[in-house]
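>>> Please work out how this folds:
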Amino acid sequence: MYCVKKIKDDLFWVGGSDRRLALFENAYPIPRGISYNSYVLLDEKTVLFDTVDRAITGQFIENVEAVLDGRNLDYIVVNHMEPDHCATLGEIVRRYPDVKVVCNAKTVPIINQFYEFSVDSRAIVIKEGDTLNTGKHTFTFYLAPMVHWPEVMVTYDMTDKILFSADAFGTFGAMNGNLFADEVNFERDWLDDARRYYSNIVGKYGPSVQTLLKKVTPLDIQILCPLHGPVWRSDICWYVEKYQTWSSYAPEEQAVMIAYGSIYGNTENAANILASRLAEHGVRNIAMYDVSVTHPSVIISEAFRCSHLVFASATYNGGVFSSMEHLLLDMKSHNVQNRTVALMENGSWGVLAGKKMTEIISEMKNMTILDNMITIKSSVKEDQLADITAMADAIAQTL
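Purely as a prediction, here's the structure:
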């Protein structure tokens, strides 16, 4: 049975959620599931905005057919061709053979890469600023390359002031009946997933996001319709400001995150002592993560949030503890920058973790590495407590 949600009298959400999927893109844990958003407009011409992942094909088709209620589908707007939003495109074309595919020039070859049907005969290829009139509604298109694929675009409904924003402003998390962000406690229950989604999926492409924001922030946006997560109809500026912060790589908060890679608990002990010293300085809400049990996507999200990062690692195979090395290389590939960093290293012999961590972090942009790196040989000794206190002093002074 279909399950649709009305956004406006002529605009409907026809997407669905997947709570069984363990890893989004087979990479990122999603314990709260994921939603795939798609929208149908009933104007003089009917319009479908994007499709969904193959996992919810049955639900999606029932939803589309219920909203169309026997009408033909005139247009499908393809804002983003990634399979979680285009896997059912072929099914839609098969069911509605006269449908026109509205996309840009970079989208056409990607459609041909995924599908056997010929898109060329049915494509309406748009350029930046082109418009499409469907009766009451007129749409303008803005190209958004590398947010986060090269073919991405967003669609603005000039009539009802609605932005269909592709993967921008999306978030992990399944929909639980409430479609709109103002129907949930977004800051409490969704913001962490929104930040983790942005930092890991889009975060590498901050300059491209900034370019898109310059295009769309002057628009009068009354409703924001992303391809994942809640639809926004109030407090849109608050969420856009988050994107301004994240995409400029400015820390969201003056806060400290400590990530440690410990084999037998001695490096963890040093990290715990540092956290306690920071707390004595009045530093609040310190975040601590064991890199062996915490997925890198969570720590990368925290690196986008926090101004100060501490990495404590055992030496392993003559280098950085493997889970820590994976994290740091992942941070580098996601373009983390503009942070203050403190380092702690450990090793029973040939202590090299600090040197190797410094090399990786130095390849990131505008990372200030504090001078007083702490070196532990096997376990923390009494005479090293002063060094840990000095590190806490240095971090507190720069907060």
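
>>> From here on, just use CA atoms for contacts and neighbour counts.
OK.

>>> And the next helix or strand past the longest strand along the chain?
Determined from DSSP state E, the single longest strand within the chain is strand 306-316. Per DSSP states H and E, the first helix or strand lying C-terminal to strand 306-316 is strand 319-320.

>>> Give the next helix or strand downstream of that following strand.
helix 322-333.

>>> Show me what that next one packs onto, helices and strands only.
strand 253-261, helix 296-305, helix 353-362 (3 or more Cα pairs under 8 Å, 6 or more residues apart in numbering; DSSP states H and E).

>>> helices and strands around the last one, which ones?
Translated: helix 353-362. strand 306-316, strand 319-320, helix 322-333, strand 340-346.

>>> Between helix 353-362 and the last one, find me the angle.
Meaning strand 340-346. 150 degrees (axes from the mean of the first three to the mean of the last three Cα atoms, to 10 degrees).

>>> need the contact list for Phe12.
Val4, Lys5, Lys6, Tyr39, Val40, Leu41, Val67 (Cα atoms under 8 Å, 6 or more residues apart in numbering).

>>> at 7 Å instead, please
Val4, Lys5, Lys6, Tyr39, Val40, Leu41 (Cα atoms under 7 Å, 6 or more residues apart in numbering).

>>> For the comparison step, fold the sequence that follows:
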Amino acid sequence: MDSTIQSPRQGSNLLESAASSLLNLLGRLHDTPSHPDPAALKSNIIEEFKAFEARAQNLGVERESIFWGRYALCTAIDEAVLSTPWGNSSIWRDQSLLVTLHNEAWGGEKFFQLLQKLLQNPARNLDLLELMYICLAFGFQGRYRPLPDGHTQLQTLRDNLYRTLRNQRGEYERELSIHWQGAALKQNPLVQYVPLWVVLAVSGVVLLLIYFGFTMSLNTQSDPVYTQLHDIARNVQTVVERKPLPPAPSIPAPPVTEPPPPPKITLLSLLADEVAQNKVSLDESLSQALIQVEGDGLFASGSVKVKEEILPLLQRIAEALNQIEGRIVVVGHTDSVPIRSLRFPSNWHLSRARSKAVADILEKQLADPKRLESEGRGSAEPLVPNDSPINRARNRRVEITLLKQ
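This is a model prediction of the structure:
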């Protein structure tokens, strides 16, 4: 599907407003390569559907529109999940959202039957049609997915739906003021002596300042949205399990005739010196290991360039990771103090860039770079409350998680 989403709307769509968090989640699911707890994700989404219904009712949306809006969203989210690498092996395969909330399993067909029925009276069903258009724009294909020319048919249907919605909403007025009149002013003679390049340069500076101001304003409002999305589709935080040792056998073991096997290699043993010197903190279990490096030690304030003195430490970590198989996830975290710059409009952008910087260094040392992935989570997962400089320093960190095979 074409990833460009045109918006045929003019005015307020109450149904879309109530479903904004679910639509944001739908747009993100296609790019999710893995998820450690799909069951928890499904439970969170079901709770969000309840909140969606409550918001829509408070806004005065008709019950029938809420019902079919939920049906369309369930169908689209189910398809998005089942198209991911982890979806078909999860709880969704046998118990989708549509089965749970509507006791049906043929949404890919019924979605388009409903769409054709609503198009018979588009003026009355405008909000619901716009919601279904957004589902299509986010990649929902339904019954067209397996067809040889399904993409072409679906693109035609989506374009026709867009034109219908635009005709109903009408074109928006492009002029800020229709009846404006310019004031007749005498030209200042000084203008004749100002070179054109000066005018252009000043105009460029003004436009740059305006752009910078709008960017800062936009990202001031985007940080809470990142946090809300993280709460809805949160990857369940990796927790290192510490299991008790099994009880000693009550029957004496037979005499050992062969030398004991060599002890199993662990990150804790490979990085013992670094842990003892407080260069890193490390928790390890049989299934995974979590390495934490404080961000203040890795980067200068507001920077994504790893300090030169830290490179040997990252090389040691990479050498240790080379000796143990498993997937490696590098995650960047920040404190809650907002960052506002053209390069990093929000804390999420800064944390993403820092995790990638560390991952790029590790990648050069790893025998199998395909094991490695990186992501940023901004200030969404603090270790401690961000209520003091010391605590904020603890929350600025990079975590390297090894998921052992």
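
>>> tm score of chain vs chain?
Once superposed, the chains reach a TM-score of 0.30 (TM-score structural alignment, normalised by the length of structure 1), with 190 aligned residues with a Cα RMSD of 6.7 Å.

>>> Just say which of the helices and strands packed on helix 322-333 of structure 1 is most tucked in.
helix 296-305 (a mean of 24; mean count of other Cα atoms under 10 Å).

>>> Strand 306-316 and that one, what's the angle between them?
Using the same axes, to 10 degrees, helix 296-305 of structure 1 lies at 140 degrees relative to strand 306-316.

>>> what ranges do the strands span in structure 2?
281-284, 288-294, 326-333, 372-376, 397-404.

>>> re earlier: and the helices and strands packed on helix 322-333 of structure 1: which comes nearest Pro109 of structure 1?
Closest to Pro109 of structure 1 of those is helix 296-305 (Cα to Cα; 31.1 Å).

>>> and that closest one, what does it pack onto?
helix 191-197 (3 or more Cα pairs under 7 Å, 6 or more residues apart in numbering; DSSP states H and E).

>>> Please identify the buried residues of the longest strand of structure 1?
Neighbour counts using 16 or more other Cα atoms under 10 Å place Cys306, Ser307, His308, Leu309, Val310, Phe311, Ala312, Ser313, Ala314, Thr315, Tyr316 of strand 306-316 of structure 1 among the buried residues.

>>> swap in stretch 275-282 of structure 1?
Ala275, Ser276, Arg277, Leu278.

>>> Tabulate those residues in CSV, adding columns for distance to Val216 of structure 1.
Shown next, in CSV, are those (distance: Cα to Cα, whole Å):
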residue, distance to Val216 of structure 1
Ala275, 42
Ser276, 45
Arg277, 45
Leu278, 41
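
>>> Ok, which of the helices and strands packed on helix 322-333 of structure 1 comes nearest Tyr156 of structure 1?
helix 296-305 (28.8 Å).

>>> quick check: angle from the closest one to helix 322-333?
Using the same axes, to 10 degrees: helix 296-305 of structure 1 against helix 322-333 is 50 degrees.

>>> Next, the angle strand 253-261 makes with helix 296-305 of structure 1.
150 degrees.

>>> Which of the buried residues of stretch 275-282 of structure 1 fall within helices?
Among the buried residues of stretch 275-282 of structure 1, the members falling in helices (DSSP state H) are Ala275, Ser276, Arg277, Leu278.

>>> Can you show me the strands along the stretch 1-150 of structure 1?
For the stretch 1-150 of structure 1, applying DSSP state E, counting those that start in this stretch gives strands covering 5-8, 11-13, 16-18, 23-24, 28-29, 34-36, 39-42, 46-49, 75-77, 100-104, 123-126, 131-133, 138-143.

>>> Select, out of these, the one closest to Ile300 of structure 1.
Closest among the strands of the stretch 1-150 of structure 1, using Cα to Cα: strand 28-29, at 11.6 Å.

>>> now for that closest one, which elements pack on it?
Checking 3+ Cα pairs under 7 Å, 6+ apart, strand 28-29 of structure 1 ends up next to no helix or strand.

>>> Show me what the longest strand of structure 1 is packed against.
Counting by 3+ Cα pairs under 7 Å, 6+ apart, strand 306-316 of structure 1 packs on strand 253-261, helix 266-280, strand 340-346, helix 353-362.

>>> Good, we can wrap up now.
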